[in-house]
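Student: Following is a predicted model, sequence given first.
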Amino acid sequence: MNKIFEIPLYPYARSADQDAAAPVRRRVVVVGAGPIGLAAAIDLAQQGIEAIVLDDNDKVSFGSRAICFAKRPLEILDRLGCGHPMVDKGVVWDTGKVFFDDRKVYEFNLLPETGHEFPAFINLQQYYFEEYLVNRARELEAEGAPIELRGGNKVLKVEDKGDHTVIEIDTPEGPYTLEADWLIACDGAGSPIRSMMGLDFVGRVFEDNFLIADVIMEAEFPTERWFWFDPPFNKGQSALLHKQPDGVWRIDLQLGWDIDKEKEKKPENVIPRLKAMLGEDVKFDLEWVSIYTFQCRRMENFRHGRVIFAGDAAHQVSPFGARGANSGLQDTDNLAWKLKLVIEGLAPDSLLDSYDTERVHGADENILNSSRSTDFITPKSDTSRIFRDAVLDLSEHYAFARPLVNSGRLSVPCTYDGSALNSPDALPGGPARTRPGSPCPDAPLDEGFLLHRLGNDFTLLTINTDVPAELEESGIKVGSLSLYSEALDPALADRYLGDAETAVYLIRPDQHVAARWDKFDETATRAAIRRAIGKE
């Protein structure tokens, strides 16, 4: 058993707030020290915004849990200071193979183009991910950044008072009360805060169960995602295999609906299933076993006054497609810069409503894709199964059928089409992938990569035209990055120019495009900045 599960990374320690005569007011309190809560706190602290993280635990999650991290979240994590450590430790992959019965029907490449700093996906156990985030938070704290992790702090009650929240907390040394201007609830799928506030999910719970088993073994399988429909070792069901670091392999086996979950998790029942898949001669040790049920649900709204929900506390999807943690990281990336501007008085409170609108859109996109995957993986009727099996048979020989195969549409970054923060597209011939609302794709520069140069502030990116080195509008300072064709990598030209000869992009702090034009227009640019911060 991996000893990292047993190490208290943020053990309980009495804080000065517990001895104060009256409840202390904090700027932002984050509840939950999982990946999403830690990412939110780190993002805020790096921008100078105080973030106190409360968790009733004191160590990383037990079991590998979320393991697949996509390119866009890795780029976000790089801005938080831990993207490269994750890649260095993780298992890098981009190839997936799909099997039907005992035949490989096709394979796919998730990142067929070059010119990106980060890979399509890595596999890395969640406990490592959390450890890197804790290390980064500790590093920031040592540098004097306004971040604090409080283990052994269990939230008992939350009240929204209109201009702040009141939080009642229990500790090993007794209860205390804390106030916060803002509370970010990242306390997981079973979110106690959601329950305290009388809120719930809407959506679907699917009638099926899957066994997750992490096994330690030496195996000859390549570093790829393998998915089986109706394999000989799990007839009528499905299976998934992923490689992780340290010789750990993730295996998912569909079990069906009417099962005894506790019985199925017992080693004497798990091991025969794994031997049927891996072979009787393969030696392995069980590290972690769990059973999950597909759920594709979300809260109706992610913002409730001074309480904002993110990650699994706000939305749930089935694990196939790696859309859980990856989506949660995009939540915090969307939220942190907006909350900073509101706290600093540079944007109206209503800017946070765009977090709700944009990330509900992202959640709905994930739920739609996850639901479709679930319906394909687990057909709900004989007719659906006949159709599914016909698609799999055709995909072995005919390319037209392969896009219809759905073993889990893998996580992609969300484009905020229709967002009120977007300005109308004014770049004729511009690539669709960089239209307003879209995340900026990376591209090589003479030295390094584009996303590093964009950073996490508002930026004017210009190609083959000039803009002022810096512009200030409504208190927002906007820097510039000017590039020219003679030094332009073809990948960057393809992703940002398309058929245009010149381009000007206004990039948000979360590296989404707010506006774009074919030339610099100061009046239009200032209006787009105001719009992007909710002032127009």
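Tutor: That came through fine.
Student: hey, let's count contacts and neighbours off CA atoms from now on
Tutor: Will do.
Student: Which stretches in the chain count as helices?
Tutor: 35-46, 71-80, 83-89, 126-142, 192-196, 261-264, 267-278, 324-343, 351-377, 382-395, 450-454, 490-496, 522-532 (DSSP state H).
Student: And those: which comes nearest residue 468?
Tutor: Taking Cα to Cα as the measure, the helices of the chain were each checked against residue 468, and helix 522-532 came out nearest at 9.4 Å.
Student: circling back: can you say which of the helices of the chain is packed in most?
Tutor: For these, ranked by mean neighbour count under the definition mean count of other Cα atoms under 10 Å, the leader is helix 35-46 at a mean of 27.
Student: Against that first model, consider the following:
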Amino acid sequence: MTKIFEEPLYPYERSPDQDAPHAIRHPVVVIGAGPVGLAAAIDLAQQDVPVVVLDENDKVSFGSRAICFAKRPLEILDRLGCGQPMVDKGVKWEVGKVFFGDRQVYEFNLLPEEGHERPAFINLQQYYFEKYLVDRVRELQAAGKPVEIRGGSRVLDVSDKGDHVALKVDTPEGAYDLQAEWLIACDGAGSPTRAMLGLDFVGRVFEDNFLIADVVMEADFPTERWFWFDPPFNRGQSALLHKQPDGVWRIDLQLGWAIDKEREKKPENVIPRLKAMLGEEVEFELEWVSIYTFQCRRMEKFRHGRVIFAGDSAHQVSPFGARGANSGVQDTDNLAWKLKLVIDGNVPETLLDSYDIERIHGADENILNSSRSTDFITPKSDMSRLLRDAVLDLSEHHAFARPLVNSGRLSVPCTYDGSPLNSVDSLPGAPERTRPGAPCPDAPIGDGYLLRRLGDAFTILAINRDGPSELIEDGVCARLVKVPADDALVERYLGTASGAVYLIRPDQHVAGRWEQYDENAMRAAIQRATGREDRV
């Protein structure tokens, strides 16, 4: 059977724009048809914002690449209409085991509390993720939504003209000019867009390399995350094992800094390493091999005029903790609703500055956690290695040491503390986890779940309280979701309060909360959450 990453999904087709007498202007152009670019396009198209996606390729990514997807991005994908196929195909897991040398020192369980629709994590090859996103684009196109993917379209030049962005796009039939009111650059860690604008990253490159091998094999390993420190098959280094669908296993092996990357990727050098780990008798086939160097870096700003960066083009982290694609999807989740309001003329362009503030906060949080993980996994001095090994030894028999073991703190959603869009918290005794700026935790509601009810618009969530069916403030509509308090809602949203009224943003983050519905307070909170603070 032809492998999915060998099938063209959006082959080059000549666009009417190429025959126009002048450059055609589109409301939004996205560069990059990877997970982040496609998520941005779907989110905008669902809100009837016309969007064109440009990619020099015509198929999904080769190799599994990003494989570990956390609960919050899965919830975002539910809102985008493509979460279910991800969960159906993905391998669900919650148990992780940590090994030191040839012994297991402890295990942990990431199973979330009851009452969430989505699992803590799934493992799924990135090419499936991209395929499901393309399938969703096709569904939207069939429904008449304004979204287009142009394969075989490489962007040669980008220039911000103040009221629009000018692009030159190369195709198999020659180059043509294109314009965008807004440009979203989702063209990866090596972002040509970033280079064209003379921009760069700031941050840290770690002196270490890891071999990634996707291996097809029949194995009876359980569906768990296994991480080794100083294993007998890779002494002085570390290793990681993850199960994926279709009998594919992800193996990461630390190689050190001073290596010949091209030599290490050759099958004759990869296979002996894998046999040392798996055993000589295990039969396997290499599907994909790569080598990566740890980098924890980001752009100083993500928005540059009418060009906005998202995903790896804006920030990079080491892969431990599943923070790359997960954080990229959260970038677009934060951006799309703001860009929609700006394009519709309901709010000032300065609302987009909050994308910079909030997602740089998220990137810094990811970089901090990723850097700490990498420092623990790859100590660079004898003293730091001695301390690390002592923690691992203690963790086998002493629970207090286990939180100090850092084999990759796994991705959690960011809370936008200090965001200018947050209203003052006016719910005494309420849980910290649902303070303004926090993502809404899911909860069972009747025969469904809360996040499904919230959707992708401003929502007035009334728990044991009354409120209007909708409230329109300067063209922004907030609709009511009224629910009784059950145990999960009490624990997650009320605390000691008997009821509450929340204002929820379109990206399902809390904007404000109160004991009772107050129209003036709600209108002021909508003003603040849409970047019109001067009117509050």
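Tutor: Here it is on my side, so go on. As the structure is a computational prediction, the values presented were derived from the model and not from experiment.
Student: And the TM-score between them?
Tutor: Overlay of the two chains. TM-score (TM-score structural alignment, normalised by the length of structure 1): 0.99; 533 aligned residues with a Cα RMSD of 0.8 Å.
Student: follow-up on the earlier one: got TSV for the helices of structure 1, with distance to residue 304 of structure 1 too?
Tutor: Compiled in TSV, those are given as follows (distance: least, Cα to Cα, whole Å):
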stretch	distance to residue 304 of structure 1
helix 35-46	17
helix 71-80	25
helix 83-89	31
helix 126-142	27
helix 192-196	10
helix 261-264	35
helix 267-278	43
helix 324-343	14
helix 351-377	9
helix 382-395	40
helix 450-454	32
helix 490-496	37
helix 522-532	22
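Student: So for residue 292 of structure 1, which of those sits nearest?
Tutor: Distances from residue 292 of structure 1 to each of the helices of structure 1 were compared using Cα to Cα; the shortest belongs to helix 261-264, at 9.1 Å.
Student: Check how far that closest one sits from its aligned residues in structure 2, on average.
Tutor: Here the mean offset of helix 261-264 of structure 1 against structure 2 after fitting is 0.5 Å, by mean Cα distance after the TM-score superposition for structure 1.
Student: contact partners of that helix?
Tutor: When contacts are taken as Cα atoms under 8 Å, 6 or more residues apart in numbering, the neighbours of helix 261-264 of structure 1 outside the stretch itself are 211, 269-270, 291.
Student: for stretch 77-84 of structure 2, same thing?
Tutor: With contacts defined as Cα under 8 Å, 6+ apart, stretch 77-84 of structure 2 is touched by 39, 42-43, 46, 74-76, 132-133, 136, 452, 455-456.
Student: Go through the contacts of helix 261-264 of structure 1 and name the one nearest residue 260 of structure 1.
Tutor: Sorting the contacts of helix 261-264 of structure 1 by distance to residue 260 of structure 1 puts residue 291 at the head of the list, at 10.3 Å, by Cα to Cα.
Student: Now the closest one. Nearest residue, chain neighbours left out?
Tutor: Ranked by Cα to Cα, 6 or more residues apart in numbering and with sequence neighbours excluded, the top spatial neighbour of residue 291 of structure 1 is residue 211, at 4.5 Å.
Student: I'd guessed that neighbour sits against residue 292; true?
Tutor: Yes - contact status for residue 211 of structure 1 versus residue 292: in contact at 6.7 Å, counting by Cα atoms under 8 Å.
Student: So these two - more neighbours on which side?
Tutor: Applying other Cα atoms under 10 Å to residue 211 of structure 1 and residue 292 shows that residue 211 carries more neighbours, namely 20 against 15.
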